[in-house]
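Enquirer: this is a predicted model, with the sequence first.
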Amino acid sequence: MVELVFITPFVTGLLAFVLPSALSRQLLVLTGAVHLVLSLLLWKNTPQAWFAEYFAVTPEGLLSLLVISLLFFLISIYTTGYLAAHGLKSENIFTGFMLLFLSTMTMVTLSDHIMVLWIAIEATTLASAPLIYTHRSGASLEATWKYVLICSVGIAMALVGSLFLTFSMELGGVTSAMSFSALTPVAAQLDPAWLKAGFIFIVVGYGTKMGLAPMHTWLPDAHSEAPSPASALLSGVLLNCAYLGIFKTNKIMVSAGLSDFSGTILIVFGLLSIVAAATYILKQTEYKRMLAYSSIENMGIIALGTGIGGLGVYGAVICMIHHSLIKSSLFLSSGNILMGYKDRLIANTGQMAKQMPKTFVAFFAGFAGISGFPPFGIFIGELFIIMAAFKTGHYLAAGIFIFSLCVIFAGFARQVMAICFDTPAETGTGPAADGKDVSFKEPPGMIWPQYVLLLTSLILCFFIPDALYQTIVDAVHAIGGGLQ
């Protein structure tokens, strides 16, 4: 049953390559629906894996799986309209790799063995790279190669870190299986020097895929060039998978009594990412790159909260959930903007509130949510992280965090206001710049998935089902965090 959740999209993905375009679109939505049902059944029953030494249902993995499954289902619905309106060549290849991407990301969430997790995260790179190259332009080719090369180097470093963990087992006399579930209870017996070295390499390695600065350089190009449904998956789901690798390894560090060491490293990388996002977001001229730097900021926030510990871990998990929901909505809305204005430059957009009112509502609400406005969940998560930082004496980190948030909001707000309300610049070349009405008709299938994502984020701020809340609490406690 456990393995069936990632085997199903793998099989349908292979099938999509040989189907006509119309059938591959239907298969995409059908697989998304089946995957969501299987994930909910897995959440309800928590069965034993067929290969229990390699796969297991853990609270953090299950939480990520639920987010992945819901997002993919809604994105698949949007994708059918996107493909019909865009007229991509070789649609079956695009939908096939979308399904393979879902399979590999699902495998990441269910992997318990250290090396199987590494294989699964590397597989996400191979499955998602063709999605970035969909438009087959020179810029997309460059972005794809940058993504593959940088992430492959990072994954290679994560492999070295995984090997260092095995050295810590040998020197500590530990003979258990190389799984996170087996190593966490005996973490105190592992050799601390090799364990620390392994954690550093794993943070740098998986942090590259997560988009932590200064290893983030692939992310803006990849998000900018990929089709909007792929960008939504890359930002809303893939980054969480990479974080899961760091999260699971940090569980071992906490159990080994090395939480201060691992926490300091995560705080440093988290602050670097937030500051980098604040620096670059101010001068962005493309709205998709702007959203990409916002993702770097949010990954930094998640790393910062995890590093601070305690209530900060709870804040980090809350931010992870709501970032996935809201940022996916924003990237889907950016696809509508691109179809309407035929340009990625902010200067060539304008007056979206008048030209594309339905997309405007989704985009502006997404901006409010991702900027940390109440009552969206990002506000709650950031508030918990700030409280935890002051409670644990990380005053400098809290100060840098708050200042950077203000800078990012100022830069983000200026660009969003220009897109939504300003008259396009005279130098613009898009339809709005020429005084023409945008011809994009905003079909329902390309609007309501964003609304559902934003509504889900809002609902979770006021009501979290008991089973979901318990899953979140279990994930937080697994890494030494808490609600106090």
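Expert: Yep, that arrived.
Enquirer: rest of the way, CA atoms for contacts and neighbours
Expert: OK.
Enquirer: quick one, helices of the stretch 201-350 of the chain?
Expert: Taking DSSP state H, counting those that start in this stretch to define them, one finds helices in the stretch 201-350 of the chain at 218-225, 228-233, 239-255, 259-281, 287-308, 311-341.
Enquirer: cool, and the stretch 51-200 of the chain?
Expert: In the stretch 51-200 of the chain, the segments counted as helices under DSSP H, counting those that start in this stretch are 59-86, 91-110, 114-132, 138-172, 180-183, 192-210.
Enquirer: how about these, which one is nearest Leu19?
Expert: Taking Cα to Cα as the measure, these were each checked against Leu19, and helix 91-110 came out nearest at 6.6 Å.
Enquirer: what is the closest one packed up against?
Expert: helix 4-16, helix 21-45, helix 59-86, helix 114-132, helix 239-255 (3 or more Cα pairs under 8 Å, 6 or more residues apart in numbering; DSSP states H and E).
Enquirer: now do that helix: distance to the chain's middle.
Expert: Its chain's C-alpha centre lies 15 Å from the corresponding centre of helix 91-110 when counted by Cα atoms, centre = their mean, to the nearest Å.
Enquirer: now mean neighbour count too, for the helices of the stretch 201-350 of the chain, in CSV please.
Expert: Output for the helices of the stretch 201-350 of the chain, formatted as CSV (neighbours: other Cα atoms under 10 Å):
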stretch, mean neighbour count
helix 218-225, 24
helix 228-233, 27
helix 239-255, 24
helix 259-281, 21
helix 287-308, 28
helix 311-341, 27
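Enquirer: take a look at this one as well, against the first:
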Amino acid sequence: MIEFIFLLPMMTGIIALFLPVNLGRGVLVVTALLHLQVCVMGWMGKLEPIFGAFFGRSPEGMLVLLVTSFIFLFIAMYAVSYMAETSMQSEPIFIGCMLLFLGTMSMVALADHLIVLWIAIEATTLVSAPLIFINRSKRALEATWKYVLICSVGIALALLGCFFVTLSMDVAAINVPLTFTSLNAVAERLDPFWLSFGFIFIIIGYGTKMGLAPMHTWLPDAHSEAPSPASALLSGALLNCAFLGVYKFHTLMHLAGLGSFSSNLLIGFGLVSMVVAGIFILRQPDYKRMLAYSSIENMGIIAFGVGIGGIALYGALLHLIHHSLLKSSLFLSSGNILLGFGSKLVALVGGLTRFLPKTAVSFLAGFVGISGLPPFGLFISELCIIFGAFQAGHYLAAIVFIASLVLIVAGMAQIVTDMSFGGGDQVEILVGEGFFRVMPPYVLLAASIILCVWLPDEIYQTIINTISVIGGTIHG
């Protein structure tokens, strides 16, 4: 049964809450390995849903699921070494919540029912909140409360959006199950006013969890205060799950003949997110917050690409994959920097290439990748989005898009070069570079390079199946 994909980490997560530390670490890694194996089986069609009225294998869901499972495996390996170095308080809670987080995100990816999707996205908030508060500092408490409150308000608005979608069925006298599969089949018959009204609440609600500006205010605090393995999951996996909610409803809008309305909203929110991120990245004093604002930028890029459509939609899905790989790698590298220098402040980090050379390589390579430069995959995805914008006649939007990219790369470049090559003469490194804290970032970077030059047919076909429903193409 395909439901085992999310039941496995949920069950082991509950068990891990009561296990000794060493055994819990083993359960974390073993569960990550088993989860990836089961996900591949689901990807290959060897698992069928038992509760078909609630869960299914949509191509966009399976894409997000595979990316989530892949990065979780290496984040779990990193987390074991990270926890050993930090002597983390409440480690069983951290391990248990990591696994529960994986389970709820997997549930999001497999959900086909509107309300089940909503429940699963809300559950990701509840089980990931302890990961942010695990250090129990005053700033961590503040970040956790902002995360829970703002995201809960956003999710409540998304629920209201779901209500308006059901109202569009009632007005049109349509009686079908509340699944995306059923609604897509009757989309042209849905009442356009209430469907459009509902999408406004959906994009604001799920867009809050996705980190789109101006609803993004929880994200920099949460991603900065969480331990690095949790930050990697929040940026590399959770944001994709929220995007999945927006994308499914955008598909419904397109099939209902309202694609231009939802597309314009996505383009607008995408550009605003990029501009806001660019402004706050400039002279950012905290390098983890810099990475958090970069996540806001990249969610904006994805939203923009989906809104443009055509080849840009193909680029947006590619961007989702590569952003997850690169941003997870960067947050794991930043964890090594935090352990080594004992500070998140850029001013207190220097000479990274001398003191932590292996981490410096992964951090610099991650910066090159997240800046959209070859040989990493964001180079191709951003080119596709830019070409798509010009091809669709969105000239002004394309110019703002490019200008925002330049602004963000310039801001990040100054911070990364200062950390890597500047100062650091009197620095005493607190923790060195362990193999299992160096290897995972390198593997994630390598995966982005490999997928840039060779995209397996299975992944390519999944992307094509996802975008073809709403007119996406790979032809420039």
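Expert: That came through fine. Computed from a predicted model, the values in this text were never measured in an experiment.
Enquirer: nearest to Glu122 of structure 1, of the helices of the stretch 201-350 of structure 1?
Expert: Comparison of those against Glu122 of structure 1 by Cα to Cα identifies helix 239-255 as nearest, at 9.9 Å.
Enquirer: in structure 2, what stretch matches the closest one?
Expert: Aligned by TM-score structural alignment, helix 239-255 of structure 1 corresponds to residues 239-255 of structure 2.
Enquirer: with structure 1 superposed, average distance for the matching stretch?
Expert: Stretch 239-255 of structure 2: mean distance to aligned residues in structure 1 after superposition is 0.4 Å, counting by mean Cα distance after the TM-score superposition for structure 1.
Enquirer: run through who's touching that stretch.
Expert: Residues from elsewhere that reach stretch 239-255 of structure 2 (Cα atoms under 8 Å, 6 or more residues apart in numbering): 60-61, 64, 105, 108-109, 117, 121, 180, 183-184, 187-188, 195-196, 199, 202-203, 206-207, 209-211, 259-260, 262-263, 299, 320, 469-470.
Enquirer: thinking again about what came up before, turn the helices of the stretch 201-350 of structure 1 into JSON lines, columns for distance to Leu159 of structure 1.
Expert: Supplementary listing: the helices of the stretch 201-350 of structure 1 in JSON lines, determined by distance: least, Cα to Cα, whole Å:
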{"stretch": "helix 218-225", "distance to Leu159 of structure 1": "20"}
{"stretch": "helix 228-233", "distance to Leu159 of structure 1": "24"}
{"stretch": "helix 239-255", "distance to Leu159 of structure 1": "12"}
{"stretch": "helix 259-281", "distance to Leu159 of structure 1": "18"}
{"stretch": "helix 287-308", "distance to Leu159 of structure 1": "20"}
{"stretch": "helix 311-341", "distance to Leu159 of structure 1": "25"}
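Enquirer: quick one on the thing from earlier: for Ile472 of structure 1, find the nearest of the helices of the stretch 51-200 of structure 1.
Expert: Taking Cα to Cα as the measure, these were each checked against Ile472 of structure 1, and helix 59-86 came out nearest at 7.0 Å.
Enquirer: the closest one vs structure 2, mean deviation?
Expert: Overlaying structure 2 shows helix 59-86 of structure 1 at a mean distance of 0.4 Å from the equivalent residues (mean Cα distance after the TM-score superposition for structure 1).
Enquirer: just the buried residues of stretch 135-151 of structure 2, please?
Expert: For stretch 135-151 of structure 2, the neighbour count (16 or more other Cα atoms under 10 Å) marks 135, 139-148, 150-151 as buried.
Enquirer: and that stretch, how far out from the chain's middle?
Expert: In terms of Cα atoms, centre = their mean, the gap separating the centre of stretch 135-151 of structure 2 from the centre of its chain is 19 Å.
Enquirer: the residue mapped onto Tyr460 of structure 2 from structure 1: how many residues sit nearby?
Expert: If you follow Tyr460 of structure 2 across to structure 1 using TM-score structural alignment, you land on Tyr469. Using other Cα atoms under 10 Å, Tyr469 of structure 1 has 14 neighbouring residues.
Enquirer: again with the one 3 residues further on
Expert: Residue crowding around Ile472 of structure 1 was assessed by other Cα under 10 Å; the count is 21.
Enquirer: quick one, which of the helices of the stretch 51-200 of structure 1 is packed in tightest?
Expert: Using mean count of other Cα atoms under 10 Å, the stretch among the helices of the stretch 51-200 of structure 1 with the largest mean neighbour count is helix 91-110, at a mean of 27.
Enquirer: how big's the offset between it and structure 2?
Expert: Following superposition, helix 91-110 of structure 1 is found to deviate from structure 2 by 0.3 Å on average (mean Cα distance after the TM-score superposition for structure 1).
Enquirer: redo the helices and strands packed on helix 91-110 of structure 1 as CSV? Include distance to Lys354 of structure 1.
Expert: Listed next are those as CSV, based on distance: least, Cα to Cα, whole Å:
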stretch, distance to Lys354 of structure 1
helix 4-16, 39
helix 21-45, 31
helix 59-86, 21
helix 114-132, 31
helix 239-255, 34
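Enquirer: cool, thanks, talk later.
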